[in-house]
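In: build me a structure from this.
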Amino acid sequence: MTLPRFDALCIGNAICDVFAHVEEDFLVAENLIKGSMRLIDTEEAVRLYAKMGQTTRISGGSAGNTAAGIAQLGGASAYFGKIAEDELGTAYRHDMTGTGVAFDTPALTDGPPTARSMILITPDGERTMNTYLGACVELSPDDIDADQVAASAITYMEGYLWDPPGAKEAFLKAAEIAHAHKRKVSLTLSDSFCVDRYRSEFLGMMRDGTIDVLFANEHELKALYETADLDTAIDSVRKDCALTALTMGENGAMAIGRENTVHVAAEKVEDVVDLTGAGDLFAAGFLLGLSRDYDHAMSAELGCLCAAEVIRHVGARPERSLRQVAEQQGFAL
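Out: Predicted coordinates:
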């Protein structure tokens, strides 16, 4: 088996994130559930944007954030995601390639515009997402570059992308190529709402070996097994998946294997500004650790370090060099 050229290939919704700080009253007035993610149409996107006030725009999307995080750690990452051939799409590609991510998915020339997510941040740092999917749902098997999949140690996909049939087929094609080249395949559950819609399919892929590494937070994992007891969910996922990376906020993270489980503490953060991207950046650190053959504890520690760095400011991209932050903590990258 040849050595991988990329530490990870990330597949996801190419979405431009638009952030705004709002008070709790704003969510109440708009009848929004704090911490939720909802899909909206073009009309609602325009209406809500007009009410948001001052905003910050950053190219994002869950798997895109992870790919950028790996690159900022000094790793090699690639990204598959669908943008439109428009101003926002051009800016998105420029931002991604500017971080060092290989992003060559052809732009959509005829169809909906580039996707965007309007993220409302309340004073406690919680984010409420309102997402217009636009062009990103047009990702198809034709967008899967087999050579890049084969050259990636791990292929990672976000659960948010499981809705469109074409994207689902694209991921399954990538998974087949990855396994044919003895590479690993990973999925993040993304959101409890995704789990509720596709529980049987996610479990099926875990049990049939399509998924080698699962990412979830405690709410998603409990939703997956329809239980209020975390220990019950952990016992269940241990049987279903070879490795699960479980994030638990201020309680740290766990790496759950068939035989052993490790628990690492969270990095202390005095002033949490915005939780957006915490899970995405944890995945960046954990995936890079796996690709570099770190043990599970060290991979989880690197993930926690990356998550802690991103929640200190607005947005899902680190403001400081992740590589420098990690090296200062003793990681040899």
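In: please count neighbours and contacts with C-alpha atoms only from this point.
Out: Fine.
In: part of a strand, is Met118?
Out: Yes. The assignment for Met118 by DSSP: H, G, I helix; E, B strand; the rest coil puts it in a strand.
In: what's the helix or strand for the nearest residue to Asp142 once chain neighbours are set aside?
Out: Distances taken as Cα to Cα, 6 or more residues apart in numbering put Ala170 closest to Asp142, at 7.6 Å, once the chain neighbours are dropped. Per DSSP states H and E, Ala170 falls inside helix 165-180.
In: helices and strands around that helix, which ones?
Out: helix 146-150, strand 152-158, strand 184-188 (3 or more Cα pairs under 8 Å, 6 or more residues apart in numbering; DSSP states H and E).
In: contacts for it?
Out: Under the contact criterion Cα atoms under 8 Å, 6 or more residues apart in numbering, helix 165-180 has outside partners 11, 137-144, 146, 149-150, 152, 154-155, 157, 161-162, 184-185, 210.
In: selection in PyMOL covering whichever of those residues are buried, please.
Out: In PyMOL, a selection of the buried entries from those looks like this (16 or more other Cα atoms under 10 Å):
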select buried, resi 11+137+138+139+140+141+143+144+149+150+152+154+155+157+161+162+184+185+210
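In: now show me the structure for the sequence below, then we'll compare the two:
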Amino acid sequence: MAVVGIGHAIIDLFVQAEGELISELGLDPGSMTLIDDSTSREVLAHLSVLKASSGGSAANTLAGVSSLGGATYFVGALGNDQFANNYRDDLEDVGIVFIDNSLDLGASNTGHCIVIVTPDGQRTMLTHLGASIHVLDSVPNIDLGHDAIVCYVEGYLLDSPSGGQNIEAMFSKEIAGVEYAFSLSDRTLVQRRKPQIWELIKGGGISILFGNEDEFLELCDSNDLLGAVEKVGAYVGEGAITLGAKGSFVFSRDQEPIVVPAAQIEVVDTTGAGDLFAAGYLYAREKGYPSYERARMGNICASEVISHFGARPLVELSTLVAKAF
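Out: Down below sits the predicted model:
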């Protein structure tokens, strides 16, 4: 089995700042805000980059699956700059096969994300999409000859020009052995694209829905998580909701919802927590584990990535998980 991820190819630029900066910039702590190139340059002029690494939500999830031992492919679009070469090399280094789905973009810049980490470990993101926004200019071919494929699609793609239309086209196209997973990605994205997300959900093409508690509640205009799960569960076969320090919450049509406690660990940087949770969940699902164990493996993977700066694991997750399974 393979996991194919489709998402924005983004270089993550990590910076540290006090919480006051988030207020000064008029940002919602923990959110992702889209910015243009000039705004990016202005923000970076006042901050020092601690670390730069290839990122993007779907690519981070694939890095986790690969670290667990799974076969992975990333569909993305890169610019014509040095960051593009770095991005391809980084994917190759962690065992991800890159599939370029972009047209000729000319002298475009590779997308990047300024990740502002505050002392409480919270991350607030400012993203300039650059060339990455063109990943769904055409519907990608995900029929790669594997017996089974989970195609993991990040919700951020709904901000791409043809994102909603071509995601819907993929989800409605039945390919033998292919299941689709979709991530809500960010609460503010859910606010912006709520009607489109519900169209995708009600279309019946999503097998697995990922998100955090705030995203699910926002999606359902609710303060009741169980009520939100019931509403979504009418259309989606299974889902997994991250709850931060409380762990995760999994549901499916054939069993009662389950809360799975989180591993207790000091939080340094929450960047990539949801991405790595999805990696553990998908890998455990591939291996035939029941829902509780899928979420437990997701929690373990997420706990590793929040223990340090950066959205990719620093240790082999296969070794880490082997101690617990």
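In: in JSON lines, list the helices and strands packed on helix 165-180 of the first structure along with distance to Met205 of the first structure.
Out: Listed next are these as JSON lines, based on distance: least, Cα to Cα, whole Å:
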{"stretch": "helix 146-150", "distance to Met205 of the first structure": "18"}
{"stretch": "strand 152-158", "distance to Met205 of the first structure": "13"}
{"stretch": "strand 184-188", "distance to Met205 of the first structure": "10"}
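In: go through the ones you listed and name the closest to Thr97 of the first structure.
Out: Closest to Thr97 of the first structure of those, according to Cα to Cα: helix 146-150, at 15.4 Å.
In: strands of the stretch 101-250 of the second structure, residue ranges please.
Out: Secondary structure of the stretch 101-250 of the second structure, counting by DSSP state E, counting those that start in this stretch: strands at 111-117, 123-128, 149-154, 178-183, 208-212, 238-242, 248-252.
In: how near is the residue positioned nearest the centre of the first structure to Gly252 of the first structure?
Out: Centroid-nearest residue in the first structure: Ser62, 3.3 Å away (criterion: Cα atoms, centre = their mean). According to Cα to Cα, to the nearest Å, Ser62 of the first structure stands 20 Å off from Gly252 of the first structure.
In: can you say which helix or strand has Asp17 of the first structure in it?
Out: Going by DSSP H and E, Asp17 of the first structure is in strand 15-21.
In: that strand: what's the following helix or strand?
Out: Assigned by DSSP H and E, the successor of strand 15-21 of the first structure is helix 24-29.
In: read off where the helix or strand following that following helix ends up in the second structure.
Out: Next along the chain after helix 24-29 of the first structure, taking DSSP H and E as the criterion, comes strand 37-39. Per TM-score structural alignment, the counterpart of strand 37-39 of the first structure in the second structure is residues 32-34.
In: over to stretch 183-200 of the first structure?
Out: With TM-score structural alignment as the criterion, stretch 183-200 of the first structure aligns to 178-195.
In: list the buried ones in that stretch?
Out: Neighbour-count burial for stretch 178-195 of the second structure [16+ other Cα under 10 Å]: 178-190, 193-194.
In: tell me which of these is nearest to Lys287 of the second structure?
Out: For these, the nearest to Lys287 of the second structure is Glu179 (15.2 Å; Cα to Cα).
In: quick one, what contacts the closest one?
Out: Taking Cα under 8 Å, 6+ apart, one finds Ile149, Val150, Cys151, Ile206, Ser207 in contact with Glu179 of the second structure.
In: switch the cut-off to 7 Å
Out: For Glu179 of the second structure, the contact set (Cα atoms under 7 Å, 6 or more residues apart in numbering) comprises Ile149, Val150, Cys151, Ser207.
In: gap between it and Glu238 of the second structure?
Out: For Glu179 of the second structure, the distance to Glu238 of the second structure - Cα to Cα - is 12 Å.
In: still on that earlier bit, for the match of strand 37-39 of the first structure, buried residues please.
Out: Counting neighbours by 16+ other Cα under 10 Å, stretch 32-34 of the second structure gives Met32, Thr33 as buried.
In: which non-adjacent residue is nearest the residue nearest to the centre of the first structure?
Out: Closest to Ser62 of the first structure by Cα to Cα, 6+ apart is Asp280, at 5.8 Å.
In: okay, now the one you found: neighbour count?
Out: Neighbour count of Asp280 of the first structure, defined by other Cα atoms under 10 Å: 29.
In: measure the aligned partner of it in the second structure to Gly205 of the second structure for me?
Out: Using TM-score structural alignment as the criterion, the counterpart of Asp280 of the first structure in the second structure is Asp275. As for Asp275 of the second structure, its distance to Gly205 of the second structure is 21 Å (criterion: Cα to Cα).
In: quickly find the element holding the counterpart of Leu62 of the second structure in the first structure.
Out: If you follow Leu62 of the second structure across to the first structure using TM-score structural alignment, you land on Ala67. Element membership of Ala67 of the first structure [criterion: DSSP H and E] is helix 62-72.
In: how close does that helix sit to the second structure?
Out: In the superposition against the second structure, helix 62-72 of the first structure averages 0.5 Å from its aligned positions (mean Cα distance after the TM-score superposition for the first structure).
In: contacts for that helix next, please.
Out: 10-12, 14, 76-79, 96, 99-101, 157-158, 280-281, 283-285, 288, 316-317, 321-323.
In: of those residues, buried ones?
Out: 10-12, 14, 76-79, 96, 100-101, 157-158, 280-281, 283-285, 288, 316-317, 322-323.
In: circling back: ok so the match of Asp280 of the first structure is a strand residue?
Out: No. Using three-state DSSP, the assignment for Asp275 of the second structure is helix, not a strand.
In: ok, now how distant is it from Leu129 of the second structure?
Out: From Asp275 of the second structure to Leu129 of the second structure the distance is 18 Å (Cα to Cα).
In: could you do Phe14 of the second structure as well?
Out: Counting by Cα to Cα - Phe14 of the second structure and Leu129 of the second structure are separated by 16 Å.
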